[in-house]
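[1] no sequence on hand, only this structure:
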């Protein structure tokens, strides 16, 4: 695989040289004096940062102070709440009585009248038939009651701040998940049944898988060629890179129809992962679907930054990413109006650019589509548990040493949010059942993470997650505030019911923040799988809302309860909406425009996506 240094970045026509600016495009040495430290003070600060980085290697990047503050807040308030103490003791006694009655009924009659407790709808750990038999049903019921009791202990303690309560409850749940009876061979009926059926061969296979994973983690075995690789079996939609600068490559895809809609479409993916979530295998590629619908599609492919990018900030991503891409799309297509769509944080970035353009009287954005993208970070879900002043200061010091946030740190945080599905179920399946799940394109993409520059990551965590500056109208571009209510282009927004990264009710808030018409779709699935929802995908459903600017603002929960569920993919709804907001058709466009200074540079998927 090519490294960044091996990629040809020689300047071409309309291709920026790879010199890297400081914040907002300024060289680091031009930073104002108040942002610099005296030499002695800087030395002491360096000592602190190195010490924090050393601690982070043992805590997976989590601030121990932040966690200690939460537990201290909870424990101290619980210690002066005798009523709460009596309540949880009474709950413990009642749960023990229910469990004893359940066990006695089963011992006497061979079955119980009913379960003590039902697992939550998303908890599938005890869904197999084997968990209905004794003693495994006892193990499962006992564990679920314990889990519920700890939820009672960690919540509704008077005086504890809301964030500390959520943090304590989250980590208590993570700790309990470790001791689930499903995680151990002797208390998991599926594992025991498999061992009897296969004569223990599952344990032999599982042990070999564990050794193989350990050697790969320690880099003691050669890397196997990946099952999916960009340009081989994913990211294979035909096209060319038509523009490149130090932050992104812009891909234009080949037309699939003789005529195309007059307005081209620019896709802005998140910079956390590689762009090809939008162009996976041919059968579930959103890019390929849009091209077949007659759209001229452009897509940004972000660079995978290293230490040289440490001083690239969030504003640089707006200017050198979205705005530079819009300039190129306009020049190549000849269209003054451009459809835009942003996925995840790419949508947030697009909203920043759109608000700045609206502020400055630039009306090139014809429509704005927000795919699982938040603009209000007041309630970011469980991901927000990792964001407070202590955690950010700690994380900034970790990133300062390397100049970027490494992939494994991001992956670890996201896996903790869904530890049942992404950690423990995988360990049981691989190492106890001896079953290796074949990779699919979405799983392969999910492991193809990117690094993030020190300054940019600190900017977006502090300005968006911690201070919520974009929704409050305090975020600045070119030194001036941008306001989401300035956006007048019609908006299409998508939320997903199982989203743990951008909870759909937080995405829904843009209906109230944009002063324009909004068509909102709530689809089944998670943050990634809900977006990759091609027509014909089994069991997909969605709801839709057509909000007209000036109407009373809807309540998210009320709307969800009242709106009927529709079968199928949301992609045709989006295509219909884009066509409805297009002005007609033109002959299919050639790729690039040499006469305008944008000749094709190389075949899609380009070079940046291949940098590890």
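    Ah, there it is. Keep in mind it's a predicted model, so treat the numbers as computed, not measured.
[2] every contact and neighbour count from this point should use C-alpha atoms.
    Noted.
[3] for the stretch 251-400 of the chain, what spans make up the strands?
    Using DSSP state E, counting those that start in this stretch, the strands assigned to the stretch 251-400 of the chain run over residues 259-261, 265-268, 297-302, 338-343, 365-371.
[4] quick one: residue 561 is in a strand?
    No. Read with DSSP: H, G, I helix; E, B strand; the rest coil, residue 561 is helix and lies in no strand.
[5] how close does it get to residue 390?
    39 Å (Cα to Cα, to the nearest Å).
[6] neighbour-wise, which of those two wins?
    residue 390 (17 against 9; other Cα atoms under 10 Å).
[7] which residue sits closest to that one, ignoring its sequence neighbours?
    Distances taken as Cα to Cα, 6 or more residues apart in numbering place residue 66 nearest to residue 390, at 5.7 Å, with adjacent residues excluded.
[8] for the strand or helix carrying the one you found, packing partners?
    Using DSSP states H and E, residue 66 maps to helix 64-79. Other helices and strands packing on helix 64-79, by 3 or more Cα pairs under 8 Å, 6 or more residues apart in numbering; DSSP states H and E, are helix 162-178, helix 389-402.
[9] and those as CSV, adding distance to residue 489?
    CSV is the format used below for the helices and strands packed on helix 64-79 (distance: least, Cα to Cα, whole Å):
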stretch, distance to residue 489
helix 162-178, 36
helix 389-402, 35
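[10] of all those, which one is nearest residue 552?
    helix 162-178 (30.0 Å; Cα to Cα).
[11] so that closest one versus helix 64-79, what angle?
    Orientation of helix 162-178 against helix 64-79 (axes from the mean of the first three to the mean of the last three Cα atoms, to 10 degrees) gives an angle of 100 degrees.
[12] second one coming, line it up with the first:
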């Protein structure tokens, strides 16, 4: 037992000791990286490499500034709007009370003692065994965060601070629950941004890489950052790795119909016979349709064709100034028109329909309008992928629907459409650690090459949204939840009442979906009146849907009890099935109507002279920017 005075009995001694530790750690890192070289005295050749890389970075930055200055326009959004928003946010932030401050410092001192105690007082001693630190986080799992006392203290202090800030929100009194949730989300976003892993000077992995490459990683990282600033979007994957129609979106088919809103693709059959009732898929217009047709192994579209379905998919046009007056009615009319076009083309009375995400919300309204008009039998069955109709429990996206957000959308929609990069940034914020800061570290600080990942390529292939529609969607559905109020909304001149919908329905929800939470998707069961099969799939909004049987990944849950009324009760009595839910879905589809016909004539698009197709799949609209 040492008789040395406890350095933490006085906070000033603790800070002094931390500064000593930082110096020791820095020298230790240099010593490990360049054995035999004095840590603060690099040789001449190394000094030249450092100077060259520093000059390159300075030149890149100056060129970028000059380039951007030339693009300044008088039509840029008024920055005072953003300042007003930030000011209003500041006024909503809680004041830190003295008791919380004192608790934080007390907890900090205890934490410092505990962490340094793990190192046995031998600061800078790099033993093979990593100390057992009190707080865990995947951002700091690298051994360099664990084995050096300075970086252990840095990230442990940060995690303690994060806990304290988030708990302060929980302790707030007199704040409405929805506002508290919004504040909790905002605080977490700020805390995530302040992580020491996001800064070169406090990230030991980045420091080591910088020493190894003499700063070349930072040069490469700056090039990545400037490229992203030019395109106004964070890059997640190699932008040159995928080409539509060549190695992504390659299922054979033809564009058979086209309007100013969408192209309709019909896929070529791969079986001699097909089910008589065709399938039409309505993907969300917030993203490109080919999430359902990535590569042959992941493609739901190709798989559905192989199951003997005649598959049609709508490819929505990315909004431009010509769509400034487009509203929700136009998307509903497009679905109605598509259903009728397919029925007429194949001379069939009915179609199966799938609606994914917001297109599923729209499909619910379409079905209600058909029911009101006495035409519901045009749809044999309806399937909903992670789609909401009741937005009371719509999850974290509810943080983006207040008046400030609506004002921001208006400010950014000068030509009548919202640039898809803003929506992409919003979705990235929902998982900031994984979709923003992880890439800041890898791409900008470590200077790593981008991976070739089809899902991330699709995620960054954004679409623009009609501003008028998007504003109405946020206000009338998310904020006011009017879709579930009978006849509160109308479209195409017809009032909407979801209780009129009695079409056989298959509802898929993602267990870990943060965009359309399972609890919210479940509520569709409370508004439709026909038979409903509900499936809870493993994973989230994308991987829970795009999960082919051959992957052997995840699982799904089914509860056959027709009297289950809550998601909690569904989970308690559900049977877990390994793998993909797709085979369960196709079995359900066939149970609706198993009649088959020859895959000939217009079932094989463009195969007969009278079938005047427009172009090969995936068509022009999916490639328009």
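    It's in. All of these numbers come straight from a predicted model, not from anything done at the bench.
[13] and of the helices and strands packed on helix 64-79 of structure 1, who's closest to residue 298 of structure 1?
    Nearest of these (Cα to Cα): helix 389-402, 32.1 Å.
[14] now for that closest one, which elements pack on it?
    Packed on helix 389-402 of structure 1, when contacts are counted by 3+ Cα pairs under 8 Å, 6+ apart, are helix 39-59, helix 64-79, helix 454-460.
[15] which one of those is the most hemmed in?
    helix 454-460 (a mean of 22; mean count of other Cα atoms under 10 Å).
[16] what about it, how far off from structure 2?
    Aligned to structure 2 and superposed, helix 454-460 of structure 1 gives a mean residue distance of 1.7 Å (mean Cα distance after the TM-score superposition for structure 1).
[17] before we move on, back to that, from residue 394 of structure 1, how far out is the residue nearest to residue 390 of structure 1?
    Taking Cα to Cα, one finds residue 66 of structure 1 at 9 Å from residue 394 of structure 1.
[18] element containing the residue lying farthest from the centre of structure 1?
    Note on structure 1: the largest C-alpha distance from the chain mean falls to residue 108, namely 50.1 Å (Cα atoms, centre = their mean). According to DSSP H and E, residue 108 of structure 1 maps onto helix 82-109.
[19] what helices and strands are in contact with that helix?
    Against helix 82-109 of structure 1 (3+ Cα pairs under 8 Å, 6+ apart) you get helix 136-154.
[20] from residue 325 of structure 1, how far out is the residue mapped onto residue 115 of structure 2 from structure 1?
    Under the alignment by TM-score structural alignment, residue 115 of structure 2 pairs with residue 103 in structure 1. The gap separating residue 103 of structure 1 from residue 325 of structure 1 is 65 Å, by Cα to Cα.
[21] nearest residue to residue 385 of structure 2 in space, please, no chain neighbours.
    Nearest to residue 385 of structure 2 is residue 356, by Cα to Cα, 6+ apart, at 4.6 Å.
[22] how far away is the aligned residue in structure 1 for the one you found from residue 373 of structure 1?
    Aligned counterpart of residue 356 of structure 2 in structure 1: residue 343 (TM-score structural alignment). Taking Cα to Cα as the measure, residue 343 of structure 1 and residue 373 of structure 1 are separated by 6 Å.
[23] what about the closest residue in space to residue 186 of structure 1 that isn't next to it in sequence, how many neighbours?
    Of all residues not flanking residue 186 of structure 1 in the chain, residue 192 sits nearest, at 6.9 Å (Cα to Cα, 6+ apart). Residues within reach of residue 192 of structure 1, counting by other Cα under 10 Å, total 19.
[24] could you do residue 240 of structure 2 as well?
    So residue 240 of structure 2, with other Cα under 10 Å, has 9 neighbours.
[25] just residue 413 of structure 2 next, same as before
    18.
[26] quick one: contacts for it?
    By Cα atoms under 8 Å, 6 or more residues apart in numbering, the contact set of residue 413 of structure 2 is 419, 467.
[27] now swap in residue 524 of structure 1 and tell me
    496-498, 530, 540-542.
[28] shared with structure 2, which of those?
    Counting by both residues aligned by TM-score structural alignment, their matches' Cα atoms under 8 Å, structure 2 reproduces these contacts from these: 496-498, 530, 540-542.
[29] in JSON lines: those residues, plus distance to residue 144 of structure 1.
    Shown next, in JSON lines, are these (distance: Cα to Cα, whole Å):
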{"residue": "496", "distance to residue 144 of structure 1": "27"}
{"residue": "497", "distance to residue 144 of structure 1": "24"}
{"residue": "498", "distance to residue 144 of structure 1": "22"}
{"residue": "530", "distance to residue 144 of structure 1": "29"}
{"residue": "540", "distance to residue 144 of structure 1": "30"}
{"residue": "541", "distance to residue 144 of structure 1": "30"}
{"residue": "542", "distance to residue 144 of structure 1": "32"}
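[30] among these, which one sits closest to residue 282 of structure 1?
    residue 530 (17.3 Å).
[31] please pull up the equivalent of that closest one in structure 2.
    By TM-score structural alignment, residue 530 of structure 1 lines up with residue 544.
[32] what is the burial count for its match?
    26.
[33] which residues does it contact?
    Applying Cα under 8 Å, 6+ apart to residue 544 of structure 2 gives the contacts 509-511, 537-538, 554.
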